[in-house]
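Q: structure for the following, please:
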Amino acid sequence: MKINGNEIKPGNVLEHNSSLWVAVKTNHVKPGKGGAFAQVEMKNLLDGSKLNERFRASETVERVRLEQKDFQYLYEEGEMLVFMDTDTFEQLELQKEFVGERSAFLQEGMGVTVELYEEKPIGVTLPNQVRLKIQEADPVVKGQTAASSYKPAVMENGVRVMVPPFIESGETIIVDTNDITYIGRAD
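A: Just a heads-up that it's a prediction; the model follows:
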């Protein structure tokens, strides 16, 4: 779908220079002399490189729609993560580095969304929150105020998170997978 250069918004996926780019930031500029343009900061979805590009209002650019499919995480095999399409039951293997550091939050049977472009995986979206058990937590230091003091703890997946002083080893907590922060205790 073609759109004008001044219609580009953050989050749009564009086909530019025969590659796929996501618009990270856009700044619409109206200079005193000459036509208006959009200054767009883009990130390449395939190799992660960044690019700043200027699009005039009269230029058109191809906006791409990605297909989103539901998959279920099955298991890890070496450096590969194995997912299953919940509709066709076909398996998909992705490298651990493709998912990134958030792969530590994958749990067997977890539902994820895989974004595909022309049947090629571009990204994996995990649930926003997961439940994990605290493996070890530092003891509470007397004299600390409960209002703003957090202590480090290690979860069962080996990831460190800052938790309130009342959380102890063995408790299950809810963690935000986007910024790896403590949300609350799990029931």
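Q: hey, let's count contacts and neighbours off CA atoms from now on
A: Noted.
Q: what residues does stretch 130-149 touch?
A: By CA atoms under 8 Å, 6 or more residues apart in numbering, the surrounding residues in contact with stretch 130-149 are 105, 151-157, 164-177, 186.
Q: so which bits of it are buried?
A: 130, 131, 132, 133, 134, 135, 136, 137 (16 or more other CA atoms under 10 Å).
Q: residues near the nearest residue to the fifth one once chain neighbours are set aside, how many?
A: So the one you mean is residue 134. Nearest non-adjacent residue to residue 134, counting by CA to CA, 6 or more residues apart in numbering: residue 155, 4.4 Å away. By the measure other CA atoms under 10 Å, the count of residues near residue 155 is 22.
Q: one more to line up against the first:
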Amino acid sequence: MVKVIASNVRKGNVLEQDGGQLYVVLKAETFRPGKGTPTTTIEMRRISDGVKTVITTKTGEGLERAFVEDVEHTYLYDDGDNHIFMHPETFDQVAVPPDMIGDQVAFLEPEMKCYLKMFDNRPVAIELPARVTFEITETEPVVKGQTASSSYKPAMLSNGVRIMVPPHIDAGTRVVINTEDNSYVERAKD
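A: This is a model prediction of the structure:
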């Protein structure tokens, strides 16, 4: 096991808690108040049974990070119960339950390269590419006089995910999305 400082814990990390139980991190936020001790709140899911839990710890405290191997896989298809991934060299197929992928399932596309975090030769978490490209299917028209550069408007992607985009983005435009927080990055260059 490797010690990791609480403030360095990121979404997708696998931690060992409670005497050997493995947890995958769903969200980690660090709070630095003006007075007092900085803390990190970590939302995680126990891998064995899917129970979610939240812990709050001092930012500098060490946590046990489990040794997991990041193995590249290619997404193939959804068989109704699981999502099927294939190892690109051995062609072994791995079934991943939808609850392991969570709300990021909307970003999966056939032939997408992903990293499965493997522990004892079984998947415990998934890491999608940091950025993906999708088309805007619908968005609100620009309000005349709305020139502030920080104003954003809601838009719907071709995969059904709602995001906020700058006013100059219209329906039919392909945009790059950050998969970690579903935020607009830039207009696609393709």
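Q: can you give me the TM-score here?
A: In this superposition the chains share a TM-score of 0.75, using TM-score structural alignment, normalised by the length of structure 1; 165 aligned residues with a CA RMSD of 2.9 Å.
Q: which among the contacts of stretch 130-149 of structure 1 end up buried?
A: The neighbour-count test (16+ other CA under 10 Å) applied to the contacts of stretch 130-149 of structure 1 identifies 105, 151, 153-156, 164-165, 167-168, 171-177 as buried.
Q: now for residue 177 of structure 2: which residues touch it?
A: Residues counted as contacts of residue 177 of structure 2 (CA under 8 Å, 6+ apart) are 131, 132, 133, 134, 183, 184, 185, 186.
Q: how about residue 78 of structure 1, what's its match in structure 2?
A: Residue mapping for residue 78 of structure 1 onto structure 2 gives residue 80, with TM-score structural alignment as the criterion.
Q: ok, now residue 137 of structure 1?
A: When structure 2 is aligned by TM-score structural alignment, residue 137 of structure 1 is paired with residue 139.
Q: look up how far residue 150 of structure 2 lies from that match.
A: Shown here: residue 139 of structure 2 relative to residue 150 of structure 2, a distance of 17 Å by CA to CA, to the nearest Å.
Q: residue 88 of structure 2 too?
A: 42 Å.
Q: looking at it, residue 25 of structure 1 is touching residue 41, isn't it?
A: Yes. With contact defined as CA atoms under 8 Å, residue 25 of structure 1 reaches residue 41; the gap is 5.1 Å.
Q: surely residue 171 of structure 2 is within a strand?
A: No. Counting by DSSP: H, G, I helix; E, B strand; the rest coil, residue 171 of structure 2 is not part of a strand but coil.
Q: so what's it up against?
A: The neighbours of residue 171 of structure 2, taking CA under 8 Å, 6+ apart as the test, are 135, 136, 137, 138, 139.
Q: and for the equivalent of residue 89 of structure 2 over in structure 1, the neighbour number?
A: Residue correspondence to structure 1 (TM-score structural alignment): residue 89 of structure 2 is matched to residue 87. When neighbours are defined as other CA under 10 Å, residue 87 of structure 1 has 9 of them.
Q: which residue packs closest to residue 87 of structure 1, ignoring adjacent ones?
A: Take residue 87 of structure 1 and drop its neighbours on the chain: the residue closest to it by CA to CA, 6+ apart is residue 70, 7.9 Å away.
Q: buried ones in the host helix or strand of that neighbour, by neighbour count?
A: Secondary structure assignment for residue 70 of structure 1, by DSSP states H and E: strand 67-77. When burial is assessed from 16+ other CA under 10 Å, strand 67-77 of structure 1 yields the following buried residues: 70, 71, 72, 73, 74, 75, 76.
Q: these two touch, right, the fourth one and residue 82?
A: Yes. Applying CA under 8 Å as the test, residue 73 of structure 1 and residue 82 come out as touching, 6.3 Å apart.
Q: where does residue 106 of structure 2 land in three-state SS?
A: Put simply, residue 106 of structure 2 is helix when judged by three-state DSSP.
Q: what lines up with it in structure 1?
A: With TM-score structural alignment as the criterion, the equivalent of residue 106 of structure 2 in structure 1 is residue 104.
Q: and the gap between its match and residue 155 of structure 1?
A: Residue 104 of structure 1 sits 10 Å away from residue 155 of structure 1 when distances are taken as CA to CA.
Q: how close does the nearest residue to residue 73 of structure 1 once chain neighbours are set aside sit to residue 132 of structure 1?
A: Closest residue to residue 73 of structure 1 apart from its sequence neighbours, by CA to CA, 6+ apart: residue 83 at 4.5 Å. Shown here: residue 83 of structure 1 relative to residue 132 of structure 1, a distance of 21 Å by CA to CA.
Q: ok, now residue 143 of structure 1?
A: According to CA to CA, residue 143 of structure 1 stands 28 Å off from residue 132 of structure 1.
Q: check the fit of the strand holding residue 70 of structure 1 onto structure 2 and give the mean distance.
A: In this overlay with structure 2, the average offset of strand 67-77 of structure 1 from its partner residues is 1.0 Å by mean CA distance after the TM-score superposition for structure 1.
Q: can you pull the buried residues of stretch 85-102 of structure 2?
A: Of the residues in stretch 85-102 of structure 2, those buried by neighbour count under the rule 16+ other CA under 10 Å are 85, 86, 87, 94, 95, 96, 97, 100, 101.
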